[in-house]
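Novice: Below is the sequence, then the predicted model.
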Amino acid sequence: MASPSSYSTVAAGSTSIPAITALDVNHPYFLHASDNPGMVLTTVILTEQNYSQWRRSMEIALSSKLNLGFVDETYVRPAVNSMLLIYWIRCNNMVTSWILNSVSLDIRQSVVYMKTTHAIWEDLKVRYDHTNVPKLFNLRKELSHLTQGMMSIAAYFTKFRTIHDELECLSAKPRCTCTTCTCTINSKLEAYDQTVQLTQFLMGLNEHFTGVRGQILIMNPLPSLSQCYSILLQEENQREYTGNVSLNKDNIAMSIRQNTSGKSYQTKTSQKSVDTSVVVCEYCHMTGHIKEKYFCLHGYPPWHRLHGKPKPRPKSHKSTVAAHVSDNMAPSVSSEAASSNSGSLNLTDGQCK
């Protein structure tokens, strides 16, 4: 912190204006060039339901800027004749602007006219920092019923860690504060809490993590919750990769089967779609097929229901035509022969009989 000797007074008429020759960057009243009243220090906006989370976020942000002392009144207001007064007022107003930017509109209107940052901070604490017992009850109940379900490992871990950390914030466990303590009770309590936290996290995992869960439980020493999450995440990624590979193999096999069946169907369709009324076989001179697909020469094709059976006997086109012609011509020839015979002998009907 800068000492009073680093400040000097400059006379301006009847008014004395304090002037600073140099202000160290670690001075609590130092403001960076990027600091402005419109800054938003946290994305958590204070409502009536999230005071604990908002307070924790604001404490982290203000402490990083060395301004937490304005809300807890560690940086008291300097005396009226102090050269640091105007810089304290400047920083106090800056922190007040940051707090107003992080609360809802209704809450902002109720605290905007307060004079100091500490007054706003304490007013919000009295109004919204209610008893923790109901909140603790709901959080512990939610944590005891929390399971992975359809969530990924990352989503399940985030939800579990959020509930657990909020419980720790609302109900901090007592620790030994003795400076000369030799019982190492703090380290034992820390190890016990980590074991309870790890086992409770593993209890909510799905059944297909049973194998890796058993391997984690027999490790000595037990891994931390973060290390356990890393192991489970690798297992989940490996399962997804294996599933994708098998799925791709199934898709390829199905595609091959579909293409093969499609080609067979197209072959059958193309073979059956030929106009058989104009096709004449060069071998037997019959219609309905061609020589290259004549069953009597090449046998039945694979798609035919008689495939594998002996070749059929060929049918002669000439013999078929001759038989057809002889059948048609036989009655006429017989009648003509009878009439010629009857005409040459001049026999009567009675004689013929």
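Specialist: Looks like it came in fine.
Novice: CA atoms for contacts and neighbours, from now on please.
Specialist: Noted.
Novice: Run through the helices of the stretch 1-150 of the chain in chain order.
Specialist: Using DSSP state H, counting those that start in this stretch, the helices of the stretch 1-150 of the chain run over residues 51-64, 85-100, 105-111, 117-128, 133-144.
Novice: Let me know which of those is tucked in deepest.
Specialist: Most buried of the helices of the stretch 1-150 of the chain, by mean neighbour count (mean count of other CA atoms under 10 Å): helix 85-100, with a mean of 19.
Novice: what's near enough to touch the closest residue to residue 17 other than its chain neighbours?
Specialist: Once flanking residues are discounted, residue 17 sits nearest to residue 10: 5.4 Å by CA to CA, 6 or more residues apart in numbering. By CA atoms under 8 Å, 6 or more residues apart in numbering, the contact list for residue 10 reads 16, 17, 18, 19.
Novice: In addition, the following structure is provided for comparison:
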Amino acid sequence: MADGVQIFELHKELAHISQGPLDIASYFNKIKQLWDDLASLSANTNTACTCGVIKKSNDEQKVFQFLMGLNDIYIQVRNNILMMKPLPSIRTVYSFLLTNEKQRVVSSGSQFSTQSASFQDGVSRHSVFPKVNFDSPRTLSLVRKYCKKPGHTIDKY
């Protein structure tokens, strides 16, 4: 039989766990370690059920615990997940949140500063868009694909 104090401490830690400064993967690993520790300590207590109801209930509790500890920037994603019928698995929830986190990183890294060269005064349109010739060198004397006129290249437009 597992030590009741250890099980109590794990439940207490799970009740107070939060993402804080951790990324989604680190937060998930932290909470999963607690779930695994708890499962190993109480492995003999849930063996009577063979219909899967307890496992489904435990999986739902994991989803709720994981979502409760998320930072507030994930409120919209959390709400969307909670509205799903049936509630997705913890693996699916984790995947959704990883994807959302990656999208946040990409979108925050691609925002333009007002100091960017493309927004400064005096920058011509031609310096923003590089000159590109999509035709191969051997077809230079042929009719251009861009405007269908001989000798015209895309950089003239």
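Specialist: Nice, thanks for sending it over. Small disclaimer: the values here were computed from a predicted structure and weren't measured.
Novice: how close does the residue nearest to residue 17 of the first structure sit to residue 19 of the first structure?
Specialist: 6 Å (CA to CA, to the nearest Å).
Novice: Equivalent analysis for residue 175 of the first structure, please.
Specialist: Distance, residue 175 of the first structure to residue 19 of the first structure, by CA to CA: 47 Å.
Novice: More neighbours: which of the two?
Specialist: Neighbours per residue (other CA atoms under 10 Å) separate residue 175 of the first structure from residue 19, with residue 19 holding more: 14 against 11.
Novice: is it true that that one touches residue 9?
Specialist: Yes. In this structure, residue 19 of the first structure is within contact of residue 9 by CA atoms under 8 Å, at 5.7 Å.
Novice: what's the burial count for residue 56 of the second structure?
Specialist: Neighbourhood size, residue 56 of the second structure [other CA under 10 Å]: 12.
Novice: Map it onto the first structure.
Specialist: Residue pairing (TM-score structural alignment): residue 56 of the second structure is matched to residue 191 of the first structure.
Novice: which helices and strands does the helix or strand where that match lies pack with?
Specialist: Following DSSP states H and E, the helix or strand that holds residue 191 of the first structure is helix 185-203. Here helix 185-203 of the first structure touches helix 225-272, going by 3 or more CA pairs under 8 Å, 6 or more residues apart in numbering; DSSP states H and E.
Novice: other SSEs contacting the helix it packs on?
Specialist: helix 153-170, helix 185-203, helix 210-217.
Novice: Just after that helix, pick out the following helix or strand.
Specialist: That would be, after helix 225-272 of the first structure and using DSSP H and E, helix 295-298.
Novice: The second structure: matching residues for that following helix?
Specialist: Going by TM-score structural alignment, helix 295-298 of the first structure lines up with nothing in the second structure.
Novice: what's the following helix or strand past that helix aligned against in the second structure?
Specialist: On the C-terminal side of helix 295-298 of the first structure, the closest following helix or strand by DSSP H and E is helix 317-345. On the basis of TM-score structural alignment, helix 317-345 of the first structure is assigned to no residues in the second structure.
Novice: Could you list every helix and strand in contact with whichever helix or strand comes after helix 317-345 of the first structure?
Specialist: Once the chain leaves helix 317-345 of the first structure, the next helix or strand it forms, by DSSP H and E, is helix 349-352. Where contact means 3+ CA pairs under 8 Å, 6+ apart, helix 349-352 of the first structure is not packed against any helix or strand.
Novice: Doesn't residue 86 of the second structure lie inside a strand?
Specialist: No. Residue 86 of the second structure: not assigned to a strand; according to DSSP: H, G, I helix; E, B strand; the rest coil it is coil.
Novice: got the contact list for it?
Specialist: By CA under 8 Å, 6+ apart, no residues touch residue 86 of the second structure.
Novice: Can you tell me the residue that sits opposite it in the first structure?
Specialist: In the first structure, the residue matched to residue 86 of the second structure (TM-score structural alignment) is residue 221.
Novice: how near is that match to residue 254 of the first structure?
Specialist: Applying CA to CA, the value for residue 221 of the first structure to residue 254 of the first structure is 48 Å.
Novice: Any idea which of the helices of the stretch 1-150 of the first structure gets closest to residue 331 of the first structure?
Specialist: helix 133-144 (105.7 Å; CA to CA).
Novice: what range in the first structure does stretch 97-110 of the second structure sit on?
Specialist: Under TM-score structural alignment, the match for stretch 97-110 of the second structure is residues 232-245.
Novice: Can you state the mean residue-to-residue distance of the matching stretch versus the second structure?
Specialist: For stretch 232-245 of the first structure, the mean deviation from the second structure after alignment is 0.5 Å (mean CA distance after the TM-score superposition for the first structure).
Novice: hmm, who's touching that stretch?
Specialist: Contacts of stretch 232-245 of the first structure (CA under 8 Å, 6+ apart): 153, 154, 212.
Novice: Give me the buried entries from the residues you listed.
Specialist: residue 153 (16 or more other CA atoms under 10 Å).
Novice: and which of the contacts of stretch 232-245 of the first structure is nearest to residue 201 of the first structure?
Specialist: Nearest to residue 201 of the first structure among the contacts of stretch 232-245 of the first structure, with distances taken as CA to CA, is residue 153, at 10.8 Å.
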